[in-house]
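Novice: Please work out how this folds:
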Amino acid sequence: MAFGPEGSSATLPEGAAKATIAAGCFWGVEHMYRKAFDGKGLIDARVGYIGGDTQNPSYRAVCTGRTGHAEALQVIYDPEKLKYRELIEFLYRMHDPTTKDRQGPDTGSQYRSGIFFHDEEQEKIAKEVTDKVQQEWWKKGKVVTEILPAGQWWDAETYHQLYLDKNPGGYECPSHFLRPFPPLSS
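Specialist: All right, here's what the predicted structure looks like:
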């Protein structure tokens, strides 16, 4: 099932929720989230752009770093099967949130770490998890993940969707891997 960009006529499935995150090159982020949560409450995941001020941005424009947009992932999930907190904890396991505007060799504001919340509850959870992650997992560096209201979402071009499924030997950021952190304290 696919969903459309914010403001389109497409609607969320009944009972579904949306989470939007950024963690560097969106190909690997999408691939890792699908692999981890397929069959566990993930309904769909789309790569796209958020956080900037350019209308209807293209990949080429976002890659310049001048649009203000981040390469991002929007996850549609069933909150009865998958909790927002799990999605945010996974974000902090799968990328390095201590590098400003960088993941591995990818540099620029389009590769920043971010959580774009859709309501007050998501904002609260994102801030709580980020505080715990700083204290328990990423003690040696300052977590620089932005926590911002989700603004306009723009789907990336079709060829970017499921990119690593279509191109199994395609580029994967070397900083995208699951860290074996212990569970966060309650």
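
Novice: C-alpha only now, for contacts and for neighbours.
Specialist: Fine.

Novice: can you map out the strands along the protein?
Specialist: Assignment of strands within the chain using DSSP state E yields the ranges 17-23, 42-50, 70-77, 102-103, 106-107, 113-117, 146-149, 154-155.

Novice: Next one: the residue positioned nearest the centre of the chain relative to W138, how far apart?
Specialist: The centroid of the chain falls nearest to I21 when counting by C-alpha atoms, centre = their mean (2.5 Å). Taking C-alpha to C-alpha, to the nearest Å as the measure, I21 falls 18 Å from W138.

Novice: Also this sequence, please, to line up against the first:
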Amino acid sequence: MAIRPYSITLLAIIGAGALASALVVPAGSSSAAGSIPPPPAEKVAPEGDQVAVLAGGCFWGIERLFEHVRGVKSVTSGYAGGTRATANYADVSSGRTRHAEAVRIVYDPARISYGRLLQIYFSVAHDPTQLNRQTPDVGPSYRSAIFPQNAAQRAVAQTYIAKLTRTGAFTRPIVTTLESGRFYPAEAYHQDFMRKNPDHPYIVRWDMPKLAAFRKEYPGLYRN
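Specialist: This next block holds a predicted model:
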């Protein structure tokens, strides 16, 4: 894809030269990406591979970032929150399907906890204070949302959001929602998009900085 659909409309309205400056939105305002409080400790680590489903804007960059996390076994881009019938890029992009662009993360809880995944998600993967958008991407399909896969995950997410709010980790309110709904894989051309297209303008502008921030703030969790 040469350019995401929202950009085609904006280019026609404001012109290519003004696009970058017009779309810059301040990120979350923790003093440093890794400075947000740690997640709550899990009382009992689950056994066997586990699944986390997270939404935070365009899935291209989030997919690639979590592929670099130690303990993560696989990451799939897709859609969560709506029905199977509307789980396709054209429908989801309309903003009328209840789907969010999301990633399905399979991880080993003996190597990384669900709470630690959430810490990465909140601190470097996206800005949890942007409502129904993420940087240049606008609409409910780009919302900040967590899809807990069980009651334990929901409890960890609720407790962590409350802690981040209580400690003032961000200067603006956290708008991340906890939702339910099935996950559906996205089209094949979306899978591993960042790995296959590292020089794509969108990837360079919006996703490479997130990966660099993760590597800097969490060197012990980063893997090539």
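
Novice: picking up where we left off before, ranking the strands of structure 1 by burial, who's on top?
Specialist: Most buried of the strands of structure 1, by mean neighbour count (mean count of other C-alpha atoms under 10 Å): strand 70-77, with a mean of 26.

Novice: Relative to structure 2, which residues correspond to that one?
Specialist: Mapped onto structure 2 using TM-score structural alignment, strand 70-77 of structure 1 covers residues 100-107.

Novice: in the superposition, what's the average offset of that stretch relative to structure 1?
Specialist: Once fitted to structure 1, stretch 100-107 of structure 2 is off its aligned match by 0.3 Å on average (mean C-alpha distance after the TM-score superposition for structure 1).

Novice: And that stretch, how far out from the chain middle?
Specialist: Between the centre of stretch 100-107 of structure 2 and the centre of its chain there are 8 Å (C-alpha atoms, centre = their mean, to the nearest Å).

Novice: between the strands of structure 1, which one is nearest to N167 of structure 1?
Specialist: Closest approach to N167 of structure 1 among the strands of structure 1 (C-alpha to C-alpha): strand 42-50, 15.3 Å.

Novice: neighbouring contacts of the closest one?
Specialist: 1-3, 26-27, 30, 33-34, 57, 62, 69-78, 82, 150-157, 160-161 (C-alpha atoms under 8 Å, 6 or more residues apart in numbering).

Novice: Can you show me the helices along structure 1?
Specialist: Here structure 1 has its helices, by DSSP state H, at 26-37, 59-63, 84-94, 120-136, 163-166.

Novice: For my notes, please list the ones you listed in a markdown table and give distance to I50 of structure 1 and mean neighbour count for each entry.
Specialist: Listed next are these as a markdown table, based on distance: least, C-alpha to C-alpha, whole Å; neighbours: other C-alpha atoms under 10 Å:
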| stretch | distance to I50 of structure 1 | mean neighbour count |
| --- | --- | --- |
| helix 26-37 | 12 | 20 |
| helix 59-63 | 10 | 15 |
| helix 84-94 | 17 | 18 |
| helix 120-136 | 16 | 16 |
| helix 163-166 | 19 | 14 |
